[in-house]
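**Student:** Got a predicted model here, sequence first, then my questions.
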Amino acid sequence: MDIQKVINIDPDILGGKPVFVGTRVPVDTLFDHLEAGVSLDEFLDDFPSVKKEQAIGLLDIASKLMSSKDITKLYEAVA
């Protein structure tokens, strides 16, 4: 999935914090929920403005980033 269909960064929305496109839901909220043991379906129930495709797309993007063999890109992404 195209990252621009998943993540939006706009200084006028939550001070530029990355959010799911079309929402005011920060992308890190998904990771916080998963870390706390909340299922993806429960997360989507709690945040109905986030589309399932967006949540899965974010997880796919994170997976690709973490499995990248180019460590420089990984360091740039977390800087």
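**Tutor:** That came in fine, so what should we check first? Numbering: from 1, shown residues only.
**Student:** CA atoms for contacts and neighbours, from now on please.
**Tutor:** Fine.
**Student:** Tell me where this protein has helices.
**Tutor:** For the chain, the helices defined by DSSP state H occupy 28-35, 40-46, 52-66, 71-78.
**Student:** could those go into TSV alongside mean neighbour count and distance to Phe20?
**Tutor:** Formatted as TSV, the helices of the chain follow (neighbours: other Cα atoms under 10 Å; distance: least, Cα to Cα, whole Å):
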stretch	mean neighbour count	distance to Phe20
helix 28-35	15	10
helix 40-46	14	12
helix 52-66	15	7
helix 71-78	10	18
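**Student:** One more to weigh against that first structure:
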Amino acid sequence: MDFQYIISDPEILGGKPIIKGTRISVQLILEWIASGASIKDIVEEFPHLPYDGVQEAVLYASRWMDNEIVIETKVRA
């Protein structure tokens, strides 16, 4: 899937995925949402962010996690 709003540029934030035209990372969007903010809250706080861009950041993170491999380990006491 191609993303219209999410880019990664080694010259911006060390290559972290960001919303195009900003220095707002996908990670920061997820941190805001984890702290209880809605997409609407984020866009109201930062009106230069497009609503669809913030929404796409969440989708991007979800697609990235879809490729995650989880390995369960047990620690002996």
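**Tutor:** Arrived safely, thanks for sending. Note that the structure is a prediction, hence the values are computed from the model and not measured.
**Student:** ok, back up a step: can you redo the helices of structure 1 as CSV with distance to Asp2 of structure 1?
**Tutor:** Shown next, in CSV, are the helices of structure 1 (distance: least, Cα to Cα, whole Å):
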stretch, distance to Asp2 of structure 1
helix 28-35, 18
helix 40-46, 20
helix 52-66, 8
helix 71-78, 16
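**Student:** so how many other residues sit close to Val19 of structure 1?
**Tutor:** For Val19 of structure 1, the neighbour count with other Cα atoms under 10 Å is 21.
**Student:** Make sure it is actually in contact with Leu30.
**Tutor:** No. If you go by Cα atoms under 8 Å, Val19 of structure 1 and Leu30 don't touch, sitting 10.3 Å apart.
**Student:** Quick check: neighbours shared by the two?
**Tutor:** Counting by Cα atoms under 8 Å, 6 or more residues apart in numbering, Val19 of structure 1 and Leu30 have no common neighbour.
**Student:** Tell me which residue is most central in structure 2.
**Tutor:** Compute the mean C-alpha point of structure 2, and by Cα atoms, centre = their mean the closest residue is Val26, 2.2 Å away.
**Student:** for the helices of structure 1, which one sits closest to Met1 of structure 1?
**Tutor:** helix 52-66 (5.7 Å; Cα to Cα).
**Student:** what's the angle between that closest one and helix 28-35?
**Tutor:** Orientation of helix 52-66 of structure 1 against helix 28-35 (axes from the mean of the first three to the mean of the last three Cα atoms, to 10 degrees) gives an angle of 80 degrees.
**Student:** picking up where we left off before, OK, contacts around the residue nearest to the centre of structure 2?
**Tutor:** Lys16, Pro17, Ile18, Ile19, Ala57, Val58, Tyr60, Ala61.
**Student:** Fine, thanks again, bye for now.
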